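Undergrad: got a predicted structure here, sequence first:
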Amino acid sequence: MAILTLNAGSSSLKVSLWEEGRRRLAAQVERLGSDARLSVEYGDDSMSRDIGQADQAQALDAVLSELPDTRIEAVGHRIVHGGPDRTEPERLTEEVLRDLARLSPFAPLHQPHNLAGLRAARAAFPEALQVGCYDTAFHRGHPWVNDTFALPRRFYDEGVRRYGFHGLSYDFVTTLLARDYPDLHAGRVIVAHLGNGASTCAIREGRSIGSSMGFSALDGLPMGTRCGQIDPGVLLYLMDQKAMQPAEISRLLYKESGLKGLSGLSSDMRSLLASDAPEAAEAVSYFTFRLAREIGAMAAVLGGIDGLVFTGGIGENAAPVRAQALETLAFLGLELDPGANAANAREIHAGPVPILRIETDEESVIARACARILTSSG
C-alpha cells in the first residue's frame, strides 16, 4: 500500500511517501514562485537542488522525479478549512471540491494553495484515491460559547464563527498522549503548537474544547508574519483614516506583521533569538507574553490544567521561548526543569504539572487516514 501525503502551502510543498505504514521518503520544496529549492531525504541518503521558478504543479513534478518506481494508491492532502460540518477525513469528490473552493475566502492564505496541490496530484495520479484531511475538523465539538462571536445570530448561521486550526497537529499529539500518557490524555491538557503559524488548544479527554485561533488563521498568538489578536477598531481606523483597501489590510495582517513586523528584521524565531538587536528581543518578549496569556486563557476554559505540551518548530526547538513564557505561570503548577528544557527532552517539568515537548507529525495523521479509507473501501 503506497500512499503520498501532500501539505501544500503558499510558499512551500511537503510530500512524504509511505509504504506499509512507514515513511520511505520525505521531500520539501521551498520558496515557491521564485527561486524554488527541492530537498529530499530517502533512507540514509539526502539531496537538494535548485529548481528555479515553480508553482505547485511544477514543484510536485520535481518531487515525483525523485520518487522510486511504485504505484500510488492514495494521495492524502492537508486542507486547512473544512467548514462547519466536516469532522473526519473523506474522499475528495467533485461535489466536495466545489464546497472547499467556496471556503477560500475564509482561509485566503492557505485554501487556494491546498486546492492547487490537490489539482496537481489529481493530474499526476488520476487513478489514485484522493483524501482530504481538515485542520478545522479536530475543533468541531466545541461548546457553542467557544464557537460564536457576539454578532447578530444570522452571521453565525452564515458561517462566521470560530473554527480553530492546526487540527492535524493536535490530533497527532492527543493520539500519542493516549498511547504513552493515558492518565494525562484523560484529563485537561493545553497544547501549544508554535511555528510560523501558532495557536493554543484546550483539550479535555482528547477532545478540543477551545482554541486561540478563531474565524481565520490570524487570531490569537502573534506568528511569523501574522498579527494575532487585534482590536477590530484598529482595522476600522486603517480603513477610515489611512484609506487602506481590503487587499492592503490583508497583506498587512498576513504578510507584514507578527515577528517580522515587530522586529523589522525577520519572521524566523531562530534569527531573532540569535540577534543582539533590541527590536528582536522585544518581538520575542511580545510573543512569549502573549503565549503565557493564551495558556492562562485555555486553563480558564478547562477549569484547570493537568498537563502542557509544546509542539511545532518553535515549541519543539526554542528552549528560551518555553522558559520565558512560563516565567509567570508557576501559580498553575507549571515549572520547568532548566536542564531538561535546554536539552529539548520530552519531559521538561520540575513542578507538579507535567510539561512535555512532543515532535508533531501531521503527515503521519494524513497517511493513517488514507490507509483507513483504502481498507474500508476494500
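TA: Right, received. Where do you want to start? Numbering: from 1, shown residues only.
Undergrad: C-alpha from now on. contacts and neighbour counts both.
TA: Fine.
Undergrad: Gly214 touches His166, doesn't it?
TA: No. If you go by Cα atoms under 8 Å, Gly214 and His166 don't touch, sitting 11.5 Å apart.
Undergrad: ok, those two, which is more surrounded?
TA: Neighbours per residue (other Cα atoms under 10 Å) separate Gly214 from His166, with His166 holding more: 26 against 22.
Undergrad: now for the residue lying closest to that one once chain neighbours are set aside: which residues touch it?
TA: Spatial nearest neighbour of His166, excluding adjacent residues (Cα to Cα, 6 or more residues apart in numbering): Asp135 at 5.2 Å. Asp135 makes contact with 78-82, 164-168, according to Cα atoms under 8 Å, 6 or more residues apart in numbering.
Undergrad: try Lys14
TA: Applying Cα under 8 Å, 6+ apart, we find Lys14 in contact with 5-8, 26-29.
Undergrad: from these, which land in strands?
TA: Taking DSSP state E as the definition of strands, these contribute 5-8, 26-29.
Undergrad: okay if I get those residues as a markdown table plus neighbour count and distance to Thr175?
TA: Shown next, in a markdown table, are the ones in strands among the contacts of Lys14 (neighbours: other Cα atoms under 10 Å; distance: Cα to Cα, whole Å):
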| residue | neighbour count | distance to Thr175 |
| --- | --- | --- |
| Thr5 | 26 | 19 |
| Leu6 | 27 | 21 |
| Asn7 | 22 | 20 |
| Ala8 | 27 | 24 |
| Ala26 | 21 | 22 |
| Ala27 | 24 | 25 |
| Gln28 | 22 | 25 |
| Val29 | 26 | 28 |
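Undergrad: then this one, side by side with the first:
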Amino acid sequence: MAMTASRSDFLVLVLNCGSSSIKFAVFDASGDPLPRTPLWNGKVQGIGGPTPDFGETGVEPYRIELDAAHPYRSALTVIRQRVLARLDGRPLGAIAHRVVHGGSKYFRPIRVDGGILADLESYIPLAPLHQPFALEAIAILLNERPGLPQIACFDTGFHHTVPQVEQILPLPFDAWQRGLRRYGFHGLSYEYMATALAERHGDAARGRTIVAHLGSGASLCAMRNLESAATTMGFSALEGLMMGTRTGSLDPGAILYLMEIEKLSLEQVGRILYHQSGLLGVSGISPEPRVIVRHEQDEGETGERARIALDLYVRRIVKEIGALTAVLGGLDMLIFTAGVGEHNAFIRERICRDLAFLGVALDEPANTADAPVISAQDSTVLIGIEPTNEEWVAARHAVRLLQAQ
C-alpha cells in the first residue's frame, strides 16, 4: 500500500525481533511530527520455550500456545491477529524492522525485496542473536503481504560517520577489502539520542558526548556534533563492554586456547561467547546487575563472585569511557540509556565514582530518582539519563521513506 498525501489514517507497525522474543509497537503516522509514544505496544516472549506469553498495552501477559514446529511464524501470527483486531478499520501502511546488520552495503533505511533480503541473509554470521530472526519475519511477511512495504532500519547505519581509522581492523589489508571491519551497533538508539539530547540540552549536546547504552547488550558511542565518532562494538556485537551474557572484548588467544587445547567445537565456543559469559558467566547468578547486587553481601563463593562480576562490569565501562574520552580530546557530557543505564542508580554511581579524575561528580538524590540530569553543580561533566526510543526512530524512517517514493 502506498502512502496517501494526507496520511489521514496511516499506521506503522514496528517489529524488533530477537531470538526468543518479538517486540512490536504501532504508531499513528497521520500527524506531523510523528508522535513519540505508540498507540500501543507489546511483545511475545519465550518463543521456542515451554511457556511463551503475550502482553500488550492494557493487557496483562498471558500464556499462549505456539506451533512447536514453527514457533516464530506462529508468534508473528499472534501479533498480526492482535494488531488487526485493534486497527479498527484503519490501514496499516508499512512495517518497519530493526535489522541489526547492514554490512558494508546498507546504511540507510530501505524497502526490502527478495534480492535485498538475500543480501541481508549473508550478514547473519555477524549478528547471530538478532539478524536471522528479523529476516525471518520479513520473509514471512513478504510472502503473506507482498504489497505491504517492509522497511529495514539498520543498527549499523548511525556509525557510518566514524573515520576509517575507527573502522579498520589490524588484519592483513585484504580483510578490509573483503568487508571485515568495525561496523558498530545500537545505532537506532544512538540516533534517538542525537535527537533527544539536542532537544533537552541544546548546543551543549553538540560537544564531546559519550552515550552509554547499557542493556542486556551494551556499548558506548562517542559523539561529536551529534554524530558517531567512535564506538565500542565493532565487527560483531561481541566487542567492547562486558554484557549480560556476552564477553565483550576478549583476547583472541583465549578463544584459540579453548579450541586447540580444550578441544571445544566452534559451536561450543560460540555458545560460551554469546550465551554463557558476561555477568551471568562470572557471577553464576544472573545477567541482571539488579539481581546480582542483592548477593554482594552473601558469604562464601556466591558473594565473592557477585562482587567480582559487578566490579569487572564497571571496570570495563570505565576503561572504555576513558579510551573514548581520549579519542574526543575531553568529555563534556555523559549520558546513560537503555534498561540498565536508565534504571540502575548503583551502576551509574559506581561508574561515576571511578571517573572522578575527569571532574565527574553525581548529585546523589537526582541519581537515585533517575532524573534527566544527575550531575552535581560542581561537576565539570554534565551527566544525564535519557530513555531511548528505537521503535520511534524506525517508524519515522518508514514514514520518511514512503513519503519520498
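TA: In hand now; what should we look at? Computed from a prediction, not measured in an experiment: that's the story for all the values here.
Undergrad: TM-score of the superposed pair?
TA: The TM-score (TM-score structural alignment, normalised by the length of structure 1) is 0.96; 374 aligned residues with a Cα RMSD of 1.3 Å.
Undergrad: buried ones in stretch 24-38 of structure 1?
TA: By 16 or more other Cα atoms under 10 Å, the buried positions in stretch 24-38 of structure 1 come out as 24-33, 36-38.
Undergrad: now, the most widely separated pair of those residues?
TA: Set against one another by Cα to Cα, the buried residues of stretch 24-38 of structure 1 have their most distant pair in Arg24 and Gly33, with a gap of 27.4 Å.
Undergrad: counterpart of Met298 of structure 1 in structure 2?
TA: When the structures are aligned by TM-score structural alignment, the residue of structure 2 matched to Met298 of structure 1 is Leu324.
Undergrad: most centrally placed residue in structure 1?
TA: Central residue check for structure 1 by Cα atoms, centre = their mean: the C-alpha nearest the mean position is that of His166, 3.6 Å away.
Undergrad: what residues are up against the residue lying closest to Cys17 of structure 2 once chain neighbours are set aside?
TA: Ranked by Cα to Cα, 6+ apart and with sequence neighbours excluded, the top spatial neighbour of Cys17 of structure 2 is Ala134, at 5.1 Å. For Ala134 of structure 2, the residues meeting the contact criterion (Cα under 8 Å, 6+ apart) are 16-18, 97-99.
Undergrad: what distance do you get for Ala134 of structure 2 to Arg145 of structure 2?
TA: For Ala134 of structure 2, the distance to Arg145 of structure 2 under the criterion Cα to Cα, to the nearest Å works out to 16 Å.
Undergrad: do the same with Glu349 of structure 2
TA: The span separating Glu349 of structure 2 from Arg145 of structure 2 equals 49 Å under the rule Cα to Cα.
Undergrad: more neighbours: which of those two?
TA: With other Cα under 10 Å as the criterion, Glu349 of structure 2 and Arg145 differ in neighbour count, and Glu349 comes out ahead with 19 against 12.
Undergrad: please name the nearest non-neighbouring residue to the aligned partner of Gln56 of structure 1 in structure 2.
TA: Gln56 of structure 1 is assigned Tyr72 in structure 2 as its aligned equivalent, the criterion being TM-score structural alignment. Excluding the flanking residues, the one nearest Tyr72 of structure 2 by Cα to Cα, 6+ apart is Ile47, at 6.7 Å.
Undergrad: aligned to that neighbour, what sits in structure 1?
TA: Residue pairing (TM-score structural alignment): Ile47 of structure 2 is matched to Leu32 of structure 1.
Undergrad: quick check: which element contains its match?
TA: Secondary structure assignment for Leu32 of structure 1, by DSSP states H and E: no helix or strand.
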